[in-house]
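Chemist: Next comes the sequence, and after it the predicted model I'd like to discuss.
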Amino acid sequence: MKFQANSPDASMIQAYGPDWLQVGQRRLEASVLLGSDGAMADWACDRFDALNADLFAQTLSLMDGPPEVVVFGSGTRLRFPRPQWLRALVDARVGVETMDLGAACRTYNILAGEGRRVVLAALLEPVPPST
């Protein structure tokens, strides 16, 4: 069976690793906001401790109109954002799902492929070099 997205115009994640994403032919190595309508923006955060309410509020203005849901990829492990960071999303009645990066990428692809208005907020933290 051939899998084909219902919404072929959606920006789909082709591959990912602990500190990178590939969208189409473009490899991204810094935190990013990705909208199912093709919108993309740098997300100025390189570690979980640097997250704040302003960064999450940026997800509301990425696309033309608010998303239905924001999928937050918290890096290589599951970490939940503080409730106060999500206030703008709650006030706008936008759903938020938190997952590790791999699960967030897969979930984003499914929702975007269904034609849903979704934003992926992907936290890409540098991986320490192996010793």
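Modeler: Structure's in. What do you need?

Chemist: use CA for all of it now, contacts and neighbours both
Modeler: Will do.

Chemist: Downstream of whichever helix in the chain runs longest, the next helix or strand is which one?
Modeler: Counting by DSSP state H, the longest helix found in the chain is helix 101-113. Later in the chain than helix 101-113, the nearest helix or strand by DSSP states H and E is strand 118-122.

Chemist: neighbouring contacts of that following strand?
Modeler: Under the criterion Cα atoms under 8 Å, 6 or more residues apart in numbering, residues 31-36, 43, 59, 62, 67-75, 101, 104-105, 108, 111-112 lie in contact with strand 118-122.

Chemist: So which bits of it are buried?
Modeler: 118, 119, 120, 121, 122 (16 or more other Cα atoms under 10 Å).

Chemist: Just the strands from this structure, written as ranges.
Modeler: 13-17, 20-23, 26-28, 32-35, 40-42, 69-73, 95-99, 118-122 (DSSP state E).

Chemist: Distance to residue 49 for the ones you listed - can I get that in a markdown table?
Modeler: Output for the strands of the chain, formatted as a markdown table (distance: least, Cα to Cα, whole Å):
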| stretch | distance to residue 49 |
| --- | --- |
| strand 13-17 | 21 |
| strand 20-23 | 19 |
| strand 26-28 | 21 |
| strand 32-35 | 16 |
| strand 40-42 | 17 |
| strand 69-73 | 14 |
| strand 95-99 | 16 |
| strand 118-122 | 14 |
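
Chemist: Next one for the comparison:
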Amino acid sequence: MKLHLANFGQQNIFSGYGDGYVMINKVRHEQNLIVFPDQIFESWPVESVATLNLEHFDTVLPRKPEIILLGTGNEIAFPDYALMAKIIQSGIGFEVMDTQAACRTYNILVEEDRQVAAAIIL
């Protein structure tokens, strides 16, 4: 396995995670949030995956990321199929995974200079 030093510059990256929190650039966050490489939307008002609707993505969709990574906590939980279909039909990729996998995947995509958004439910 080849190891190399990641160069994220001034971009937001996940530097840690655990039960009920994520760390972005070594700052602990304990509430749901949306993360872009250049901006963080804290206190994302989502109660659960089951209550997600298109309006919850109003801060994400206008930015037209290539992909949205939905981190659903310790276990994978899929939102309503109609919601996922609407996002995908708008030309934006949408992947659902547990929060730890979403954090790791986000970091890889940021390093590849991809336009990514991580929507994290803690």
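Modeler: That came through fine. Here the structure is a predicted model, which means the values were calculated and not measured.

Chemist: Would you point to the one among the strands of structure 1 that's packed deepest?
Modeler: Mean neighbours per residue, mean count of other Cα atoms under 10 Å, is largest over the strands of structure 1 for strand 118-122, with a mean of 27.

Chemist: Check the mean deviation of that one from structure 2.
Modeler: Superposing on structure 2 and averaging over aligned pairs (mean Cα distance after the TM-score superposition for structure 1), strand 118-122 of structure 1 comes out at 0.2 Å.

Chemist: what range in structure 2 does that strand sit on?
Modeler: Counting by TM-score structural alignment, strand 118-122 of structure 1 pairs with residues 116-120 of structure 2.

Chemist: ok, back up a step: give me the mean distance between the longest helix of structure 1 and structure 2.
Modeler: Mean for helix 101-113 of structure 1 is 0.5 Å (mean Cα distance after the TM-score superposition for structure 1).

Chemist: Would you quantify the distance from the aligned residue in structure 1 for residue 105 of structure 2 to residue 118 of structure 1?
Modeler: Mapped onto structure 1 by TM-score structural alignment, residue 105 of structure 2 lines up with residue 107. For residue 107 of structure 1, the distance to residue 118 of structure 1 (Cα to Cα, to the nearest Å) stands at 10 Å.

Chemist: Check residue 30 of structure 1 too.
Modeler: Counting by Cα to Cα, the gap from residue 30 of structure 1 to residue 118 of structure 1 is 20 Å.

Chemist: what's the answer for residue 101 of structure 1, then?
Modeler: In terms of Cα to Cα, residue 101 of structure 1 sits 15 Å off from residue 118 of structure 1.

Chemist: Repeat that for residue 26 of structure 1.
Modeler: Distance from residue 26 of structure 1 to residue 118 of structure 1, by Cα to Cα: 20 Å.

Chemist: swap in residue 47 of structure 1?
Modeler: 23 Å.
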